[in-house]
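>>> no letters, just coordinates:
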């Protein structure tokens, strides 16, 4: 393999890993739990604040928590991947906004997704994830009503993204 073809293969692997992290965030924010599940290998493990277990246990734990909120939005920042053949370490910085929590109100947290990614049968996915909470702040009383009519995000289907994907005729 030439240097150029190896570098291209590494770049493609890094992009595929980044897209796993992006799909995870979309799935969480849009309540698309099949999309979230697809980001993990079937035997994947997750470690979150207050949770450690398999991907299926994680989804059973997180789904009611997310459904009790009015919404979430994950913003990704720094993303670095260390490739070791078909195994990789991915670290992604994230700022996560949560609103309408029945007990805690509105809050924002800073975190890092530290992922052990594995490429199996040509597909990168999470083998093990640590959602490392760095900080949390209360945003109670800071949210305001929309300033005018216009597009608004919805969760669990019916979002403008879903409508556009239906119109284009694609739904991965």
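Perfect, I can see it now. Predicted model, so just to flag it, every value in this text is computed and none were measured.

>>> use CA for all of it now, contacts and neighbours both
Will do.

>>> Three-state assignment for residue 112, please.
Three-state assignment for residue 112 (DSSP: H, G, I helix; E, B strand; the rest coil): strand.

>>> so who does it touch?
91-94, 130-134 (Cα atoms under 8 Å, 6 or more residues apart in numbering).

>>> just those residues now: which is nearest residue 101?
residue 133 (17.8 Å; Cα to Cα).

>>> flag every buried residue along the helix or strand hosting the closest one.
Assigned by DSSP states H and E, residue 133 falls within strand 123-138. When neighbours are counted by 16 or more other Cα atoms under 10 Å, the buried residues of strand 123-138 are found to be 124-132.

>>> closest to residue 152 among those?
Nearest to residue 152 among the buried residues of strand 123-138, counting by Cα to Cα, is residue 131 at 28.0 Å.

>>> can you say which two of the buried residues of strand 123-138 are spatially most distant?
124 and 132 (21.1 Å).

>>> which residues touch the closest residue to residue 124 other than its chain neighbours?
Of all residues not flanking residue 124 in the chain, residue 118 sits nearest, at 5.5 Å (Cα to Cα, 6 or more residues apart in numbering). Listed by Cα under 8 Å, 6+ apart, the contact partners of residue 118 are 86-88, 124-127.

>>> below is an additional structure, to be compared with the one above:
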């Protein structure tokens, strides 16, 4: 493989990795435009309880995440296999999803009860990516492959000091603050 082919391959892998991470960050921050931007318009996502196009996926995620109080997606073991022409790729990403969910939603991960529960879901995203002239690398097909899930009460969670910067699931999160923050500035206004 020539040096220019190696560079093209590394750039493709980097672009694909950015999309994988953007999806997770978009879901965790409820940035639905970011989530949608990870998919081609004719893509299909098979996400367990949802199978369909990207617009339907975003609608489904919005409804579900109305009851998700905290969400973190952790990606590991990302493997990317590129086609010889560097126009398609097959990826596998391990994903550990950690969420606090209000069970009143009827969410199958949350179970039943009156108190929020802590859910952990281990899955893999097996994706087909395609590079297109105007859109670049995006997901063409995603299959969420489930390994296991666990649900626990949140009664043993330790309260966080309210003077600390708290995570938010919207544009009020520190991620979206004007930057660069100066050393002398507080992270965010306290509520």
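Sure, I can see it. Worth saying up front: this structure is predicted, and the values here are computed from it rather than measured.

>>> one step back: what does the residue nearest to residue 124 of structure 1 align to in structure 2?
Aligned against structure 2 by TM-score structural alignment, residue 118 of structure 1 finds its counterpart in residue 130.

>>> would that match count as being in a helix?
No - applying three-state DSSP, one finds residue 130 of structure 2 to be strand, outside a helix.

>>> any idea how far it is from residue 169 of structure 2?
30 Å (Cα to Cα, to the nearest Å).

>>> check residue 62 of structure 2 too.
12 Å.

>>> mutual contacts of these two, please.
Residues touching both residue 62 of structure 2 and residue 169 (Cα under 8 Å, 6+ apart): residue 30.

>>> residue 33 of structure 2 maps to what in structure 1?
Aligned counterpart of residue 33 of structure 2 in structure 1: residue 34 (TM-score structural alignment).

>>> that's a helix at that match, yeah?
Yes - according to three-state DSSP, the state of residue 34 of structure 1 is that of a helix.

>>> who are the contact partners of it?
Contacts of residue 34 of structure 1 by Cα under 8 Å, 6+ apart are residue 27.

>>> how much space between it and residue 108 of structure 1?
Taken as Cα to Cα, the span from residue 34 of structure 1 to residue 108 of structure 1 is 25 Å.

>>> do the same with residue 62 of structure 1
Residue 62 of structure 1 sits at a distance of 17 Å from residue 108 of structure 1 (criterion: Cα to Cα).

>>> would you enumerate the residues in contact with residue 13 of structure 2?
Applying Cα under 8 Å, 6+ apart, the residues near residue 13 of structure 2 are residue 80.

>>> helix/strand/coil for the aligned residue in structure 1 for it?
Correspondence of residue 13 of structure 2 to structure 1, assessed by TM-score structural alignment: residue 14. The local conformation at residue 14 of structure 1, judged by three-state DSSP, is helix.

>>> about what we covered before: conserved subset of the contacts of residue 118 of structure 1 in structure 2?
With both residues aligned by TM-score structural alignment, their matches' Cα atoms under 8 Å, the contacts of the contacts of residue 118 of structure 1 that structure 2 also has are 86-88, 124-127.

>>> nearest to residue 100 of structure 1 among these?
So of those, ranked by how close each gets to residue 100 of structure 1 (Cα to Cα), first place is residue 126, at 29.1 Å.

>>> okay but that closest one is in contact with residue 47, surely?
No - counting by Cα atoms under 8 Å, residue 126 of structure 1 stays clear of residue 47, with 11.9 Å between them.

>>> report the secondary structure element holding residue 75 of structure 1.
Using DSSP H and E, residue 75 of structure 1 sits in strand 71-84.

>>> so what touches that strand?
Surrounding strand 71-84 of structure 1, the residues in contact under the criterion Cα under 8 Å, 6+ apart are 10, 14, 17-18, 25, 28-29, 66, 88-100, 155.

>>> try it again with 7 Å
14, 25, 29, 88-100 (Cα atoms under 7 Å, 6 or more residues apart in numbering).

>>> relative to residue 97 of structure 2, how far out is residue 65 of structure 2?
Relative to residue 97 of structure 2, and taking Cα to Cα, residue 65 of structure 2 is found at 13 Å.

>>> skipping adjacent residues, who's closest to the residue most central in space within structure 2 in space?
Note on structure 2: the residue nearest the mean C-alpha position is residue 24, at 1.6 Å, using Cα atoms, centre = their mean. Distances taken as Cα to Cα, 6+ apart put residue 73 closest to residue 24 of structure 2, at 5.6 Å, once the chain neighbours are dropped.

>>> tell me how far the residue of structure 1 most remote from its centre lies from residue 13 of structure 1.
Distance from the C-alpha centroid of structure 1, by Cα atoms, centre = their mean, peaks at residue 2 (34.3 Å). Between residue 2 of structure 1 and residue 13 of structure 1 the computed distance is 17 Å (Cα to Cα).
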